[in-house]
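> no letters, just coordinates:
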C-alpha cells in the first residue's frame, strides 16, 4: 500500500475518486479504515480499495496517510496512531482549526505534516485545496503531496495564517453557492419555469460566470459591468441586491465562518 485513509466519508471518497481516476494511485495501492462498517464497505465497493477496521494497519501499510475524520476525533486518532507514524511517512490533514503546531504537539515528535483544506467540488474533480506543509518536508515531498491533491482539482501552497480565510472562501463556500442557485431557481419557478430546468439554467450560469473570472483574468466588477446595460434589466437586479445587503451578507457570513474556524 502507498496511500492510506483514516476515515472513508464523503470528502475521503471524493479524494479517492480523483486519485484513482487520474491514475495517481491504483485502487490496490490504497487502504482505508472507518469506525462505521457501512462507510468503509461503501468505499471498497465504489473505489475498489482495500479496507480494514484498524487505523494502525492503515499507518503501517501507507507512505502517505490522510486523516479524514471529523476535527473532534483528531486527538483520539493521533493518540492511537502516533507511535506507528515514522519519520519517513507524510500525514495529510483536512480538519479546520487544527494547526500545524497543535498537530505536532499531539504527535509529540517531529512528523511530516501537510495541513490542507479541500472542498466538496472535489467530488466532481473541481476541488480547490489549500496546502500548508510544515518544515520537515523536503521540496520534493511537498511537490509529491501537491501532486496527490491536484488529482481532484486545483491546489495552492499558502502560509498557514491564511488557512481560516480559506475555510470561509473555499472550504465552506460551496454551501453559499448552492443557496444562491436554489434561490435563483425558486425565482425562475415563480416566473413559470419547470424546476429541473430552473436548476440547470441557474447552475450553468454560475459555472460559466466562474469560468469567465478564471479564464479572462478580468476583475469580477468589470465582468459585472459588461452585463449591466444602461437602464436595463440587470442593473435593476443589481440595485435590488445592493439595497437588500447581498454583498454585506456574504461578507458577514464569511467572517462568521472564519471566526468559528479559528476556535475549532
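Yep, that arrived. Here the structure is a predicted model, which means the values were calculated and not measured.

> for the rest of this, base every contact and every neighbour count on C-alpha atoms.
OK.

> and residue 115, how far is that from residue 250?
In this view, residue 115 and residue 250 are 26 Å apart by C-alpha to C-alpha, to the nearest Å.

> show me which of these two is the more surrounded one.
residue 115 (24 against 13; other C-alpha atoms under 10 Å).

> looking at it, residue 130 is touching residue 117, isn't it?
Yes. Using C-alpha atoms under 8 Å, residue 130 is in contact with residue 117, at 5.3 Å.

> quickly list what's touching both of those two.
Counting by C-alpha atoms under 8 Å, 6 or more residues apart in numbering, the shared contacts of residue 130 and residue 117 are 163, 166.

> ok, the two, which is more surrounded?
Per other C-alpha under 10 Å, whichever of residue 130 and residue 117 has more neighbours is residue 130, with 26 against 23.

> helix or strand for that one, which one?
Assigned by DSSP states H and E, residue 130 belongs to strand 127-133.

> what's in contact with the very next helix or strand once past that strand?
Counting by DSSP H and E, the element after strand 127-133 in chain order, helix or strand, is helix 139-149. For helix 139-149, contacts defined as C-alpha under 8 Å, 6+ apart pick out 15, 19, 24, 114, 129, 131, 133, 155.

> ok, the third one to residue 79 distance?
Using C-alpha to C-alpha, we find residue 24 at a distance of 30 Å from residue 79.

> same question, residue 51
Noted for residue 51: a distance of 21 Å to residue 79, by C-alpha to C-alpha.

> among these two, which residue is more densely surrounded?
Higher neighbour count among residue 51 and residue 79: residue 51, with 23 against 12, using other C-alpha under 10 Å.

> I'd say that one and residue 33 touch.
Yes. At 5.7 Å, residue 51 and residue 33 qualify as touching, with contact defined as C-alpha under 8 Å.

> adding another structure so you can compare the two:
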C-alpha cells in the first residue's frame, strides 16, 4: 500500500510516526507534501519518507491519500488534485465540518471517502479517532484504514451524524483537559509547590484517572464516590466545583464546540 499526505503538520506527523513505528507501511512507500522547503526537509530527515511540493504528484502515487491541510484549504486542494484521483484511491479527510457529501461534491465524481476526527494525543500514541465512510469503501478497505488510524491510538466507526460530537468529546477536548491540568497546577503553586512538580502531579492524576475509567469499566460517578470520604477533603472540593458550575460549564463549552463544527 502506498500512502500519501497532502500537508505535513502536527496531525500528519503523529500519524506518520505511528504508521512507521508499527510497520503499517514502509517509509519508501510514503510520500508527503509541504509548502516550505524547511518542512519538507524536516519530514525527510525525521521519517525517511519521500517529500514533494507537488500535491498532484502525491495524489497520483498514493493508494490511500490523507488530506491533512487546514479546513480552509480543502476546497483549493481538492480542486487541484481531483483529476489525479480515480475510483481506486481512498481519500481520508481529517477536517471538521466537511461532510462526505461536501467532499464528493468537490471531487465532482464518486470517490472512496473516509471522514475521521483524530486528536493531538496521537502525537504520543494515545489518540482517539471517530471514523465514518461512504458506500464506495469496502469492508476490507475500511479495515486497512482502521489499521492506519489505530497506529497512533484508538479508532472507532460511528455514523457520520456523530462526527461533530466526536469533535467536542475527543477532538477538541484535550484543550479542556490541558486547562484543567494548568488550573490544578496553579492552585498547587499557590499553596507552595514548585511549578514543574505541580504539572507532574496534576498530569499524572489525570492520566491515572482516565486509565481507571477505561480499565475498570466502572461509571465515572462511582469512581468519584470512591474518592469522596464522608466529611473529607475531596467531597468539599467537589461541593465547590458543583457550586461554581464546573459540570454545566463543560457541557455548554462542548455544545458550543459542536455548533461551531457544524457551521464550518
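All right, it came through fine. Keep in mind it's a predicted model, so treat the numbers as computed, not measured.

> how much does the strand holding residue 130 of structure 1 stray from structure 2?
Compared with structure 2 after fitting, strand 127-133 of structure 1 deviates on average by 0.5 Å (mean C-alpha distance after the TM-score superposition for structure 1).

> from the contact counts, what lies against that strand?
Counting contacts by 3 or more C-alpha pairs under 8 Å, 6 or more residues apart in numbering; DSSP states H and E, strand 127-133 of structure 1 is packed against strand 112-117, helix 139-149, strand 153-157.

> what residues are up against residue 109 of structure 1?
If a contact means C-alpha under 8 Å, 6+ apart, then residue 109 of structure 1 has no contacts.

> and it, that one's in a strand?
No. According to DSSP: H, G, I helix; E, B strand; the rest coil, the state of residue 109 of structure 1 is coil, so it is not within a strand.

> from residue 64 of structure 1, how far off is it?
Going from residue 109 of structure 1 to residue 64 of structure 1 by C-alpha to C-alpha gives 17 Å.

> and what of residue 89 of structure 1?
Per C-alpha to C-alpha, residue 89 of structure 1 is found 6 Å from residue 64 of structure 1.

> between those two, which is the more surrounded one?
residue 64 (25 against 18).

> show me what contacts the more buried one?
With contact taken as C-alpha under 8 Å, 6+ apart, residue 64 of structure 1 is in contact with 2, 3, 4, 89, 90, 91, 92.

> gap between it and residue 255 of structure 1?
Distance of residue 64 of structure 1 to residue 255 of structure 1, given as C-alpha to C-alpha: 33 Å.

> next: residue 188 of structure 1.
In terms of C-alpha to C-alpha, residue 188 of structure 1 sits 30 Å off from residue 255 of structure 1.

> again with residue 224 of structure 1
24 Å.

> ok, these two, which is more surrounded?
Neighbour totals were compared for residue 224 of structure 1 and residue 255, and residue 255 leads with 16 against 13 (other C-alpha under 10 Å).

> helix/strand/coil for that one?
Relying on three-state DSSP, one would call residue 255 of structure 1 helix.

> show me what contacts it?
Listed by C-alpha under 8 Å, 6+ apart, the contact partners of residue 255 of structure 1 are residue 168.

> helices or strands next to the lengthiest helix in structure 2 in the packing?
Looking across structure 2 with DSSP state H, the single longest helix is helix 195-216. Contact here means 3+ C-alpha pairs under 8 Å, 6+ apart; on that basis helix 195-216 of structure 2 packs against helix 173-190.

> average offset between the helix it packs on and structure 1?
Using mean C-alpha distance after the TM-score superposition for structure 1, the mean distance for helix 173-190 of structure 2 is 0.5 Å.

> list the buried residues for that helix?
Residues of helix 173-190 of structure 2 classed as buried: 173, 176, 181, 182, 184, 185, 186, 188, 189 (neighbour count, 16 or more other C-alpha atoms under 10 Å).

> so residue 199 of structure 1 is in contact with residue 181, correct?
Yes. In this structure residue 199 of structure 1 lies within contact range of residue 181 using C-alpha under 8 Å: 6.9 Å.

> which residues are in contact with each of those two?
In contact with both residue 199 of structure 1 and residue 181: no residue, using C-alpha under 8 Å, 6+ apart.

> so what's residue 80 of structure 2 closest to, chain neighbours aside?
residue 56 (7.1 Å; C-alpha to C-alpha, 6 or more residues apart in numbering).

> quick one: contacts for that neighbour?
Residue 56 of structure 2 neighbours (C-alpha under 8 Å, 6+ apart): 80, 81, 84.

> same deal with residue 155 of structure 2?
The contact partners of residue 155 of structure 2, by C-alpha under 8 Å, 6+ apart, come to 128, 129, 130, 131, 146, 149.

> between those, which is closest to residue 244 of structure 2?
Lowest distance from residue 244 of structure 2 to those (C-alpha to C-alpha) belongs to residue 128, with 29.6 Å.

> and the spatially closest residue to the closest one that is not a sequence neighbour, how many neighbours?
Nearest non-adjacent residue to residue 128 of structure 2, counting by C-alpha to C-alpha, 6+ apart: residue 154, 4.9 Å away. Counted with other C-alpha under 10 Å, the neighbours of residue 154 of structure 2 add up to 17.

> just to check, residue 154 of structure 2 is in contact with residue 121?
No. Using C-alpha under 8 Å, residue 154 of structure 2 is not in contact with residue 121, being 10.4 Å away.

> shared neighbours of the two, anything?
127, 128.

> ok, back up a step: for the contacts of residue 56 of structure 2, pick the one with the most neighbours.
Going by other C-alpha under 10 Å, residue 81 tops those with 18 neighbours.
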